[in-house]
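# Prediction below, plus the sequence it came from.
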Amino acid sequence: MTSMIDLNADLGEDEEPAGIARDVGIMDIVSSCNIACGGHAGSPDTMRRMLKAAKARSIAPGAHPSYPDRTGFGRQTMDISLENLEISLTRQLHEIAAIAAEVDILLTHIKPHGALYNDAQDDPILATLLVDIAARENLALVGMPGSLIQKKAGENDIAFIAEAFIDRRYTDNGRLVPRSQAGAVITDEDDRISQGICLAQGTAFSAQSGNSLILKAESLCLHSDSDGALGTARRMRLALEKAGIVIGPAG
């Protein structure tokens, strides 16, 4: 049984006052966060707000870059050259790093967003690119357990944080069910909490097919834009603590 787990959320993706307030509220609960840095969402103002809130709460902030696709919220695979993708990702990382320096807080990790995150798990070219960027920026890399990214990070001595999602359904091979499919996002809060506890304890839970699946995760993610995200975050933390699991940043 895992005695400690990181609880993270993807934040800074909604510039409306209600979205910012929700994200700040989530930061009272989680131990790390992934802040959108302009590729799919986010602005200098939202980055600054999220980083200041993370500093005030002593939680670990990370960069959440994506394909440069604000129109599609970074959730569609993009036809882009590797060179241009690297330029975009580097620009996103340097922008949030500059704001972090202004706020006087250190970034701890990189977590790709959306389609880039999913594509890179088993794509050798994208996995290598992300590992190289993490090495260059001296940041840990977040990805799926059992992925090619994890393998390449290990081969290159790059810190890797294995992450699983409490609000997403999985396929039998431990990958996320595409959002285009019905039921890909878990909407029932009890189901979210149940899956989160199984992931934290390393015990079996049900994949989309109904088959049992076990994933070894160091960090659990809740999407801030999922319906009821703030309430789920509160319940998830309470359930983890009740199970005797300590919550703290990974690594």
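Yep, that arrived. Only a predicted model underlies this, so the values are computations on that prediction, with no experimental measurement involved.
# CA atoms for contacts and neighbours, from now on please.
Noted.
# would you list every one of the helices in the stretch 1-150 of the chain?
Ranges of helices within the stretch 1-150 of the chain are 17-27, 44-57, 82-103, 114-120, 124-137, 148-155, based on DSSP state H, counting those that start in this stretch.
# Give me the contact list for the shortest one.
Outside helix 114-120, the residues within contact range by C-alpha atoms under 8 Å, 6 or more residues apart in numbering are 66-67, 73-77, 111, 126-127, 143, 148-149, 175-176.
# how about the helices of the stretch 1-150 of the chain, which one is nearest Gly244?
Closest to Gly244 of the helices of the stretch 1-150 of the chain, according to C-alpha to C-alpha: helix 17-27, at 21.1 Å.
# Which neighbouring elements make contact with the closest one?
helix 44-57, helix 229-242 (3 or more C-alpha pairs under 8 Å, 6 or more residues apart in numbering; DSSP states H and E).
# could those go into a markdown table alongside distance to Arg168?
Shown next, in a markdown table, are the helices and strands packed on helix 17-27 (distance: least, C-alpha to C-alpha, whole Å):
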| stretch | distance to Arg168 |
| --- | --- |
| helix 44-57 | 24 |
| helix 229-242 | 13 |
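# Redo the ones you listed as TSV? Include distance to Ile87 and mean neighbour count.
TSV is the format used below for the helices and strands packed on helix 17-27 (distance: least, C-alpha to C-alpha, whole Å; neighbours: other C-alpha atoms under 10 Å):
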stretch	distance to Ile87	mean neighbour count
helix 44-57	18	19
helix 229-242	33	18
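# Nearest to Ser180 among the helices of the stretch 1-150 of the chain would be which one?
The nearest among the helices of the stretch 1-150 of the chain, by C-alpha to C-alpha, is helix 114-120 at 12.0 Å.
# Which stretches in the stretch 151-251 of the chain count as strands?
For the stretch 151-251 of the chain, the strands defined by DSSP state E, counting those that start in this stretch occupy 160-165, 205-206, 212-213, 219-223, 246-247.
# another one to put next to it:
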Amino acid sequence: MTVDLNSDLGEGFGAYRLGDDAAMLDVVTSANIACGFHAGDPSIMRRTCALAVERGVRIGAHIGYRDLPGFGRRAMAVVPDELRDETLYQIGSLDAFARAAGDRVRYVKPHGALYHAAAADPALATAIVTAMREFDAALALLGPAGTALESAALAAGTPFHGEGFADRAYTPAGLLAPRGLPGAVLAPDEAVAQALSIARDGKAVTIEDGTVAVAAASICVHGDSRAAVEMARRIRAALDEAAIPVRPFV
């Protein structure tokens, strides 16, 4: 039994900075790096890729809606063909910086509103997978198991890996509880316990204080909160103490 730890990184823009990417890259094994649509810019993409390669962390393209003001968390009416092109554009942009740093993009993870929309809509999921295969058929897709994203990947022969969230509560249906609901974002102690539960038992807590099955090869620790690095360190230490190896999923 092994598990990967991932985090959404490179999510600043221009003069704005979000999170301590350098510190987080000392903890996680995979980095979902923003590609300039929901966050990130060329200089941040270059710097984050270089830091990831320096630390042996796998690079993933964290694709999103073109929504800098809303941080990619607003629903947007993007048709599948346009989403395919925007996905290909984002992967290619990040891969250029990954290769300049000495590695390459190895997987794709949608961000925010796109993550939820593509998980529910087969046409959007297929658009993402189509762009991935146009760029490199070896790319893997990271996302919620048992959704349209997994179905589209499997139908196309694209490697798929399920993702769980340490710091988020779930609905009884196995989806992430909306951030605006009380209890949707877990406190550090709860996040450590949930990471262990997902890694050992494949279960996460629900917003209604129950549990739900979560099939996850990788566990996400969000990097945009003040306590994110300390939370990630505690989760990594807890996994080490439980003798659960932490390794990249690709």
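Here it is on my side, so go on. What you see is a predicted model, and the numbers here were worked out from it, not measured in a lab.
# where does the TM-score land?
The TM-score (TM-score structural alignment, normalised by the length of structure 2) is 0.94; 247 aligned residues with a C-alpha RMSD of 1.5 Å.
# What is the nearest of the contacts of helix 114-120 of structure 1 to Val246 of structure 1?
Using C-alpha to C-alpha, Gly143 comes nearest to Val246 of structure 1 of these, at 21.3 Å.
# quick one, what contacts that closest one?
Counting by C-alpha under 8 Å, 6+ apart, Gly143 of structure 1 has contacts 111, 117, 121, 149-150, 160-163.
# circling back: out of the contacts of helix 114-120 of structure 1, the closest to Ile193 of structure 1 would be?
Scanning the contacts of helix 114-120 of structure 1 for proximity to Ile193 of structure 1, where the rule is C-alpha to C-alpha, the winner is Leu176, at 17.4 Å.
# pretty sure that closest one is touching Arg169, no?
Yes: at 6.1 Å, Leu176 of structure 1 and Arg169 qualify as touching, with contact defined as C-alpha atoms under 8 Å.
# Show me which of these two is the more surrounded one.
Neighbours were counted for Leu176 of structure 1 and for Arg169 using other C-alpha atoms under 10 Å; Arg169 has more, 23 against 19.
# Pull out the buried positions in stretch 162-177 of structure 2.
For stretch 162-177 of structure 2, the neighbour count (16 or more other C-alpha atoms under 10 Å) marks 162-172, 174-177 as buried.
# Other residues contacting that stretch?
For stretch 162-177 of structure 2, the surrounding residues in contact (C-alpha under 8 Å, 6+ apart) are 142-145, 183-188, 190-192, 194-195, 198, 204-208, 210-222.
# try 7 Å this time
Residues outside stretch 162-177 of structure 2 that contact it (C-alpha atoms under 7 Å, 6 or more residues apart in numbering): 142-145, 183-186, 191-192, 194-195, 205-207, 212-221.
# picking that back up, quick one: closest of the helices and strands packed on helix 17-27 of structure 1 to Ile96 of structure 1.
Of the helices and strands packed on helix 17-27 of structure 1, the one closest to Ile96 of structure 1 (C-alpha to C-alpha) turns out to be helix 44-57, at 6.6 Å.
# so that closest one versus helix 82-103, what angle?
50 degrees (axes from the mean of the first three to the mean of the last three C-alpha atoms, to 10 degrees).
# Tell me the residues of structure 2 aligned with helix 44-57 of structure 1.
Counting by TM-score structural alignment, helix 44-57 of structure 1 falls onto residues 42-55 of structure 2.
# where's Ser219 of structure 1 relative to Gly196 of structure 1, distance?
10 Å (C-alpha to C-alpha, to the nearest Å).
# next one: Glu86 of structure 1
Taking C-alpha to C-alpha, one finds Glu86 of structure 1 at 33 Å from Gly196 of structure 1.
# again, but for Asp79 of structure 1
Here the criterion is C-alpha to C-alpha. By it, Asp79 of structure 1 lies 34 Å from Gly196 of structure 1.
# now Ile149 of structure 1
As judged by C-alpha to C-alpha, Ile149 of structure 1 and Gly196 of structure 1 stand 23 Å apart.
# Then Glu137 of structure 1?
31 Å.
# out of the two, which sits in the busier spot?
Set Glu137 of structure 1 next to Gly196 and count neighbours by other C-alpha under 10 Å: Gly196 wins out with 25 against 17.
# burial count for Pro80 of structure 2?
So Pro80 of structure 2, with other C-alpha under 10 Å, has 18 neighbours.
# What of Ala18 of structure 1?
Counted with other C-alpha under 10 Å, Ala18 of structure 1 comes out at 10.
# again with Gly248 of structure 1
Gly248 of structure 1 has 18 neighbours, counted by other C-alpha under 10 Å.
# Then His222 of structure 2?
So His222 of structure 2, with other C-alpha under 10 Å, has 21 neighbours.
# residues in contact with whichever residue in structure 1 pairs up with it?
In structure 1, His222 of structure 2 lines up with His223, judged by TM-score structural alignment. Residues counted as contacts of His223 of structure 1 (C-alpha under 7 Å, 6+ apart) are 9-10, 229.
# The same query, at a cut-off of 6 Å, please.
9-10 (C-alpha atoms under 6 Å, 6 or more residues apart in numbering).
# how far away is Leu106 of structure 1 from Gly39 of structure 1?
Taken as C-alpha to C-alpha, the span from Leu106 of structure 1 to Gly39 of structure 1 is 20 Å.
# between the two, who's got more neighbours?
Higher neighbour count among Leu106 of structure 1 and Gly39: Gly39, with 23 against 15, using other C-alpha under 10 Å.
# Please report the number of neighbouring residues for the residue nearest to Ile245 of structure 1 when sequence neighbours are not counted.
Using C-alpha to C-alpha, 6 or more residues apart in numbering and skipping the chain neighbours, the partner closest in space to Ile245 of structure 1 is Ser3 (4.9 Å). Number of residues near Ser3 of structure 1 (other C-alpha under 10 Å) recorded here: 12.
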